[in-house]
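> Requesting a structural model of the entry that follows:
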Amino acid sequence: MTDGDRRPVVVGIDETTESQAALGWAVEKARSAGVPLRVVTVDPAAPPPLELADSDAVASSAALRQRHDAAVEYAQGQLGRENVSARLTTGRPAKVLVAEARQAELLVVGSRVRSATSAIVMGSVGAATVAHAACPVVVVRISTEIAPADRIVVGIDGSHQSDAAVRFAFEQATERGVPVAVVHCWQPYGYVDPIRWEHGVLEAEQQRRQDWIRQNIAPLAKEFPDVEHTAELVEGHTSTELTERSRRASLVVVGSRGHGGFAGLLLGSVSQNLLHHARCTVAVVKARP
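Presented below is the predicted three-dimensional model:
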């Protein structure tokens, strides 16, 4: 594959501190994956004619341009000028980033946080890119945990999107040299009336699911032999369990909308919940067509 054929990591830059964290994450991803980086900054409104321009709006646009130039300079210093491209434009940020994602390996954006104890504030840009980008989207959050563990947690449910998420998790673990925790959540009494459970049925179903998890990740364990991994069957709601585990992780990965091998798990709602409540960076992965 030539340099021109390599899909870039695209990172969205704005005026927030969180976008700087996204830039750092994207630079490290591009470096470890050996792919180019594309820095994209979108001014939400085209400047009006000079005689009608509001001084605050002009100052804001100038500050955004400075932030963009600084981001490009930093990225080039880390990766080399030949490995960094840039785009500074006006328009709707979400629309521009979704369009950029069509030719991207990965799209990286920042999140905004009210406080250490509150949920992530997902703006329209973050929500739209996660919903509509053709590539995986990483929403970077600056961890508020005192000592977050450097591991990757991934949810699995048997859908194609979930399979893509697990592969993404193993790839990230290989690049970063960290372990992976594969988690499958279920609620047994949500599937069958407890009155209908005969002796040994629950234990047999648990064993079946544990065997399924091991079989599902066995090919990836063989493909990525250096990745330490665990497989866990958890009784509980997927959103709750993954959010809790995000306290002890540097990255949580989910499929964009998984409703597959085991009925009742809808990772669309799970991904949205994690984007608002996870305590670490979240990657939302779609299976490429």
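
> CA atoms for contacts and neighbours, from now on please.
Will do.

> Show the subsequent helix or strand relative to the helix ranked longest in the chain.
Longest helix in the chain by number of residues (criterion: DSSP state H): helix 55-79. The element immediately downstream of helix 55-79 (helix or strand, assigned by DSSP states H and E) is strand 84-90.

> quick one more, to check against the first:
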Amino acid sequence: MTGPVVVGVDGSPAGTTAAWWAAREGMTRRLPVILVHSWTTQPLNVPVPQEALSKQQYGQSVLRRTEAELLHRYGDLSLTTELVEASASQALLEHSERAALLVLGSRGHGSAASFLLGSISLHVLGLSRCPAVTVRAGDPAIATGWGHPGTERGDVAVGVEPGPGADALLEFAFTTAEAHGCGVHVVRALPYQYAVAAGRHEERDAVERARLAASLAPWREKFPGVPLVDEVTAGPAAQVLLSAATRGRLTVVGRRRHPSHLTWKLGPVAHAVLHHAPCPVAVVPHD
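The predicted structure follows:
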């Protein structure tokens, strides 16, 4: 994985938590981190003639404060800041062409919320050219202050379906797990109606487990040091993946790329995981 880790910050708890996660990820992966603040996306209650200057001053203060906090915790971190005039979404999407990761703050359960005063991060998640990670404000497993590391979590959880898109998700999951010295928990969900229609549960389960094992064989060989748990379970895909994510370090979901930069869509599983997963969620684009 090459390119920087790019994170949007606005001075909110969501942006701060995202910045802490991004800094640790940059150190772990040995990648530079870029803090981005869009001053045009940050309205302030100031007189109109002073508005632009005040917004820029606020943005600079947010960047300086966040930079100081991150460097206090990670003195060797390669860190730069950018105060941009472009909208938050535009700035992040432009970075996604060259970044290894985008990182967005989420306001909490019940909302796949966005960065910078409620601008919709679903737009960024749906169009990013690189993997994009959402981090919940106040996540107890992430450092939230001056040098206080968070509680460690478990494996990287990833849900896969048969098809070419699975490889992009598995590559991201295994690479992340190897960097963090943890394992990968791969789940595949089978519809309940398929289980009933098949009639022979044990035989069906054996066939599906064999198919999943075959698709994972190249990744076992490529990442022999990464512990792997694979699971085939009947049930709604979102529910199965959320169950695996309960004590996960990161949950990985996929999104199809679209040829037009104006067209994007997140599937129902990605929506559900973004809303309800207790850990950071990575949305990985694939063909």
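
> TM-score for the pair, please.
The TM-score (TM-score structural alignment, normalised by the length of structure 2) is 0.81; 265 aligned residues with a C-alpha RMSD of 3.1 Å.

> if we can go back for a sec, what angle sits between the longest helix of structure 1 and strand 84-90?
170 degrees (axes from the mean of the first three to the mean of the last three C-alpha atoms, to 10 degrees).

> so what does helix 55-79 of structure 1 touch, helix or strand wise?
In terms of contacts (3 or more C-alpha pairs under 8 Å, 6 or more residues apart in numbering; DSSP states H and E), helix 55-79 of structure 1 is packed against strand 9-13, helix 17-33, strand 37-43, strand 84-90.

> how about it: buried residues?
Buried residues in helix 55-79 of structure 1, counted by 16 or more other C-alpha atoms under 10 Å: 61, 64, 65, 67, 68, 69, 71, 72, 75, 76, 79.

> Over to stretch 136-150 of structure 1?
Buried residues in stretch 136-150 of structure 1 (16+ other C-alpha under 10 Å): 136, 137, 138, 139, 140, 141, 142, 143, 149, 150.

> which residues in structure 2 form strands?
Remark: strands assigned in structure 2 by DSSP state E are 5-8, 33-38, 79-84, 101-106, 132-136, 156-159, 184-190, 228-234, 250-256, 281-286.

> Let's have these in a markdown table, adding distance to residue 114 of structure 2.
Shown next, in a markdown table, are these (distance: least, C-alpha to C-alpha, whole Å):
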| stretch | distance to residue 114 of structure 2 |
| --- | --- |
| strand 5-8 | 10 |
| strand 33-38 | 13 |
| strand 79-84 | 17 |
| strand 101-106 | 6 |
| strand 132-136 | 9 |
| strand 156-159 | 23 |
| strand 184-190 | 27 |
| strand 228-234 | 32 |
| strand 250-256 | 18 |
| strand 281-286 | 13 |
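
> Tell me which of these sits nearest to residue 274 of structure 2.
strand 281-286 (6.4 Å; C-alpha to C-alpha).

> gap between that closest one and the chain center?
Taking C-alpha atoms, centre = their mean, to the nearest Å, one finds strand 281-286 of structure 2 lying 7 Å from the centre of the chain it belongs to.

> what angle sits between that strand and strand 132-136?
Counting by the same axes, to 10 degrees, strand 281-286 of structure 2 lies at 170 degrees to strand 132-136.

> Can you give me the neighbour number for the closest residue in space to residue 90 of structure 1 that isn't next to it in sequence?
If the residues on either side of it in the chain are set aside, residue 90 of structure 1 comes closest to residue 43, at 4.5 Å by C-alpha to C-alpha, 6 or more residues apart in numbering. Using other C-alpha atoms under 10 Å, residue 43 of structure 1 has 20 other residues around it.

> Any idea which of the strands of structure 2 gets closest to residue 25 of structure 2?
strand 5-8 (7.8 Å).

> that older thread, which among the helices and strands packed on helix 55-79 of structure 1 is found nearest to residue 220 of structure 1?
Closest of those to residue 220 of structure 1 is helix 17-33, at 17.9 Å (criterion: C-alpha to C-alpha).

> For that closest one, grab the matching residue range in structure 2.
On the basis of TM-score structural alignment, helix 17-33 of structure 1 is assigned to residues 13-29 in structure 2.

> Could you tell me how far the matching stretch lies from the centre of the chain?
With C-alpha atoms, centre = their mean, you get 11 Å for stretch 13-29 of structure 2.

> quick one: the helices in the stretch 101-250 of structure 2?
121-127, 165-180, 192-198, 201-222, 237-244 (DSSP state H, counting those that start in this stretch).

> what angle sits between the fourth one and helix 165-180?
In this structure, helix 201-222 of structure 2 runs at an angle of 60 degrees to helix 165-180, with the same axes, to 10 degrees as the basis.

> now for helix 201-222 of structure 2, which elements pack on it?
Looks like helix 201-222 of structure 2 contacts helix 165-180, helix 192-198, strand 228-234 (3+ C-alpha pairs under 8 Å, 6+ apart).

> so what's residue 35 of structure 2 up against?
By C-alpha atoms under 8 Å, 6 or more residues apart in numbering, the residues touching residue 35 of structure 2 are 6, 7, 8, 9, 19, 63, 67, 79, 80, 81, 82.

> Compute the number of surrounding residues for residue 216 of structure 2.
18.

> how much space between the counterpart of residue 53 of structure 1 in structure 2 and residue 132 of structure 2?
Matched by TM-score structural alignment, residue 53 of structure 1 corresponds to residue 49 in structure 2. Residue 49 of structure 2 sits 37 Å away from residue 132 of structure 2, going by C-alpha to C-alpha, to the nearest Å.

> follow-up on the earlier one: select, out of the helices of the stretch 101-250 of structure 2, the one closest to residue 109 of structure 2.
Set against residue 109 of structure 2 and scored by C-alpha to C-alpha, the helices of the stretch 101-250 of structure 2 come closest in helix 237-244, at 13.2 Å.

> The closest one versus strand 250-256: what angle between them?
Here the directions of helix 237-244 of structure 2 and strand 250-256 differ by 160 degrees (the same axes, to 10 degrees).

> Give me the residues contacting the longest helix of structure 1.
Outside helix 55-79 of structure 1, the residues that reach it (C-alpha under 8 Å, 6+ apart) are 13-15, 20, 23, 27, 31, 37, 39-41, 43, 47, 82-86, 88.
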